[in-house]
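S.K.: need a structure here:
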Amino acid sequence: MTLSLFDQFSSPTFMGIPLIMVALSLPWLLFPSPTSRWLNNRMLTLQGWFLSNFTSQIFLPLNTGGHKWAPLLSALMIFLLTLNTLGLLPYTFTPTTQLSLNMGLAVPLWLATVILGLRHQITHALAHFLPEGTPTPLIPVLIIIETISLFIRPLALGVRLTANLTAGHLLIHLVSSAAFVLLTLMPTVAILTTILLFMLTLLEVAVALIQAYVFVLLLSLYLQENV
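M.R.: Prediction:
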């Protein structure tokens, strides 16, 4: 029995085995594998079209040095898209509603962009902490503010993805519970609530796709500042 609305976000287990490991392994089945055929099937063709358009849009403003991140960010995009959308199916679990998982993705990738900037162009990276022409009394304050804004970036990445998906799942759960309760009491209101639930589900699908794109887009912007 569900004691709390947030119990649906706890990692389920089966015979003592955490099912989050199974959920995390599912997206890797969708990655295209090399083939010796001249023509690919529709699935691989669609994936190739999506990846080529995605990489051309994300990496167009980046310097040549940042293009090495294309395979990593493309794989991350497919990974997040699959986890977010598969979690909307009934009797499934969405791993990206766990803040620990999102922070585990955000912190290492953000730290890699910072280290890359300090390694290749340390002067340019440190110049972000103090804009040119800053008055002398404001120098300590601006350095503190820029340092806080730098270290809050991975937290914002992880919390944004977690909060948007969690809020959408909670709304779907609340509206579906209301539609089920009103079905015998007020059928007309229950039908209207079901229509609202359908529209909310479509919105949540769009949110799942957009949040995966925003996560990778922000990482590419952080990378752009350090290459």
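S.K.: CA only for contacts and neighbour counts going forward, please
M.R.: Fine.
S.K.: shouldn't Pro95 be in contact with Leu24?
M.R.: Yes: if you go by Cα atoms under 8 Å, Pro95 and Leu24 touch, sitting 7.3 Å apart.
S.K.: who has more neighbours, those two?
M.R.: Pro95 (24 against 16; other Cα atoms under 10 Å).
S.K.: ok, residues contacting the helix or strand hosting Ile115?
M.R.: Per DSSP states H and E: Ile115 is located in helix 99-120. Helix 99-120 is contacted from outside by 95-96, 124-126, 153-155, 157-159, 161-162, 219, 222-223, 225-227, using Cα atoms under 8 Å, 6 or more residues apart in numbering.
S.K.: just want the angle from the helix or strand hosting Ile148 to helix 99-120.
M.R.: Assigned by DSSP H and E, Ile148 falls within helix 139-151. Going by axes from the mean of the first three to the mean of the last three Cα atoms, to 10 degrees, helix 139-151 is angled at 120 degrees with respect to helix 99-120.
S.K.: hang on, the earlier thing: enumerate the positions of the helix or strand that the helix holding Ile115 is followed by that are buried.
M.R.: Following helix 99-120 in sequence order, the next helix or strand is helix 122-127 (DSSP H and E). Buried positions in helix 122-127, judged by neighbour count with 16 or more other Cα atoms under 10 Å: Ala125.
S.K.: which elements pack onto helix 122-127?
M.R.: With contacts defined as 3 or more Cα pairs under 8 Å, 6 or more residues apart in numbering; DSSP states H and E, the packing partners of helix 122-127 are helix 99-120.
S.K.: distance check, Val216 against Gln47.
M.R.: Going from Val216 to Gln47 by Cα to Cα, to the nearest Å gives 17 Å.
S.K.: higher neighbour count, these two?
M.R.: A side-by-side neighbour count of Val216 and Gln47, using other Cα under 10 Å, places Val216 first with 19 against 15.
S.K.: quick check: which element contains the more buried one?
M.R.: Judged by DSSP H and E, Val216 forms part of helix 187-224.
S.K.: so how far is that helix off the chain centroid?
M.R.: Distance of helix 187-224 from its chain centroid, counting by Cα atoms, centre = their mean, to the nearest Å, is 12 Å.
S.K.: elements contacting that helix?
M.R.: Judged by 3+ Cα pairs under 8 Å, 6+ apart, helix 187-224 is in contact with helix 70-86, helix 99-120, helix 153-185.
S.K.: buried ones in that helix?
M.R.: Quick answer for helix 187-224 (16+ other Cα under 10 Å): 190, 193-194, 196-197, 200-201, 204-205, 207-209, 211-213, 215-220, 222-224.
S.K.: one more, please, to line up against the first structure:
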Amino acid sequence: MMTSLFDQFASPKLIGVSLIFIALMVPLLFPNSLPRWTNNRLTTAQTWMTNQFINYQLMPLNINGHKWALLLTSLALYLISMNLLGLLPYTFTPTTQLSANMGFAMPLWLATVIIGMLNQPTSSLGHLLPEGTPTPLIPILVIIETISLFIRPLALGVRLTANLTAGHLLIHLISMAVFVLLTLMPTVALLTATVLIMLTLLEIAVAMIQAYVFILLLSLYLQENI
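M.R.: Reported below is the predicted structural model:
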């Protein structure tokens, strides 16, 4: 019996209990330090990449936003870990679930809004009305900007979910085509497998880029309110 291709994105269950919470905890199981006096090439490369990410992350922020560097960097590494682990066979990607992504986006977006309202309420409310707006358009623009403000966390969650779901689904479809064509047309199956390998490499890049975009947009929202 044919099953839906989207069943691969359903949270795995054990004795009727969803295991998405265990999947979310998997990146935390990796050791954060190694029992050695000096770093090896891997840890040196990881440290360099983390430092470069922090530098790029703090570029749009002023000095008041630098205190968020640890939180945003930790979240970025966490998202990258989950995105990349989901590309392994027989694994589950929690970031393909909109509910999980909204759990990351909503509290952080709300924190930026609350900080703006507490520290500079005039400037934060001023973003709802562009300067020089004609008087008849003021009510309409305020409503539009308010809706745009509340759509931000949804856009963050949907962007991450849609990109990862589309990539995983395309890899699944092409891999099914490779298995079907392997006995019928081996040459075409080989070419399709080459496309599959290239798509997998692209999906690895997408997994890292989407985590970076998620954090970058959060930092831009933060910059508007500090």
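S.K.: give me the TM-score for this pair.
M.R.: Aligned and superposed, the two chains score 0.94 in TM-score terms (TM-score structural alignment, normalised by the length of the second structure); 226 aligned residues with a Cα RMSD of 1.7 Å.
S.K.: if we can go back for a sec, give me the common contacts of Pro95 and Leu24 of the first structure.
M.R.: Shared contacts of Pro95 of the first structure and Leu24 (Cα under 8 Å, 6+ apart): Leu83.
S.K.: give me the neighbour count for the residue nearest to Ser220 of the first structure when sequence neighbours are not counted.
M.R.: Residue nearest to Ser220 of the first structure in three dimensions, not counting chain neighbours: Ile58, with 7.0 Å by Cα to Cα, 6 or more residues apart in numbering. Per other Cα under 10 Å, the neighbour tally for Ile58 of the first structure reads 19.
S.K.: next: Ser56 of the first structure.
M.R.: Neighbours of Ser56 of the first structure under the rule other Cα under 10 Å: 11.
S.K.: with Ala212 of the first structure as the reference, measure out to it.
M.R.: To Ala212 of the first structure, Ser56 of the first structure is 17 Å away according to Cα to Cα.
S.K.: ok, Glu132 of the first structure next?
M.R.: With the distance defined as Cα to Cα, Glu132 of the first structure ends up 35 Å from Ala212 of the first structure.
S.K.: report the distance from the helix holding Ile115 of the first structure to the chain centre.
M.R.: Distance, centroid of helix 99-120 of the first structure to centroid of chain: 14 Å (Cα atoms, centre = their mean).
S.K.: between it and helix 70-86, how big is the angle?
M.R.: When the same axes, to 10 degrees is applied, the directions of helix 99-120 of the first structure and helix 70-86 differ by 170 degrees.
S.K.: I'd say Ala69 of the second structure and Phe53 touch.
M.R.: No: between Ala69 of the second structure and Phe53 there is no contact under Cα under 8 Å: 10.0 Å.
S.K.: need the contact list for the aligned residue in the second structure for Thr136 of the first structure.
M.R.: Here Thr136 of the first structure is matched to Thr135 in the second structure, going by TM-score structural alignment. Neighbour list for Thr135 of the second structure: empty [criterion: Cα under 8 Å, 6+ apart].
S.K.: gap between Thr135 of the second structure and Val142 of the second structure?
M.R.: Distance from Thr135 of the second structure to Val142 of the second structure, by Cα to Cα: 11 Å.
S.K.: the helix holding Ile115 of the first structure vs the second structure, average offset?
M.R.: Here the mean offset of helix 99-120 of the first structure against the second structure after fitting is 0.5 Å, by mean Cα distance after the TM-score superposition for the first structure.
S.K.: give the contact list for the residue nearest to Ala179 of the first structure when sequence neighbours are not counted.
M.R.: Nearest non-adjacent residue to Ala179 of the first structure, counting by Cα to Cα, 6+ apart: Ala190, 4.8 Å away. Neighbouring residues of Ala190 of the first structure by Cα under 8 Å, 6+ apart: 178-180, 182-183.
S.K.: if we go to 10 Å?
M.R.: The neighbours of Ala190 of the first structure, taking Cα atoms under 10 Å, 6 or more residues apart in numbering as the test, are 175-176, 178-184, 196.
S.K.: by neighbour count, which of the residues you listed wins?
M.R.: In terms of neighbours by other Cα under 10 Å, those top out with Ala179 at 22 neighbours.
S.K.: surely it and Val189 touch.
M.R.: Yes: Ala179 of the first structure is within contact range of Val189, at 7.9 Å (criterion: Cα atoms under 10 Å).
S.K.: which neighbours do those two share?
M.R.: Common contacts of Ala179 of the first structure and Val189 (Cα under 10 Å, 6+ apart): Ile195.
S.K.: how close does the match of Thr136 of the first structure get to Leu184 of the second structure?
M.R.: Thr135 of the second structure sits 69 Å away from Leu184 of the second structure, going by Cα to Cα.
S.K.: ok, now Ile171 of the second structure?
M.R.: Ile171 of the second structure is 20 Å from Leu184 of the second structure, by Cα to Cα.
S.K.: the two - which one has more neighbours?
M.R.: In this view Ile171 of the second structure and Leu184 are compared by other Cα under 10 Å, and Ile171 has more residues nearby, 19 against 10.
S.K.: pretty sure the more buried one contacts Thr194?
M.R.: No: between Ile171 of the second structure and Thr194 there is no contact under Cα under 10 Å: 11.9 Å.
S.K.: would you agree Leu19 of the second structure is in contact with Lys13?
M.R.: Yes: here Leu19 of the second structure lies in contact with Lys13, judged by Cα under 10 Å, at a distance of 5.5 Å.
S.K.: so which of the two has more stuff around it?
M.R.: Leu19 (15 against 10).
S.K.: could you find the closest non-adjacent residue to the aligned partner of Thr165 of the second structure in the first structure?
M.R.: Alignment note (TM-score structural alignment): Thr165 of the second structure maps to Thr166 of the first structure. Using Cα to Cα, 6+ apart and skipping the chain neighbours, the partner closest in space to Thr166 of the first structure is Thr97 (5.7 Å).
S.K.: could you count how many residues lie near that neighbour?
M.R.: 25.
S.K.: cheers, nothing more for now.
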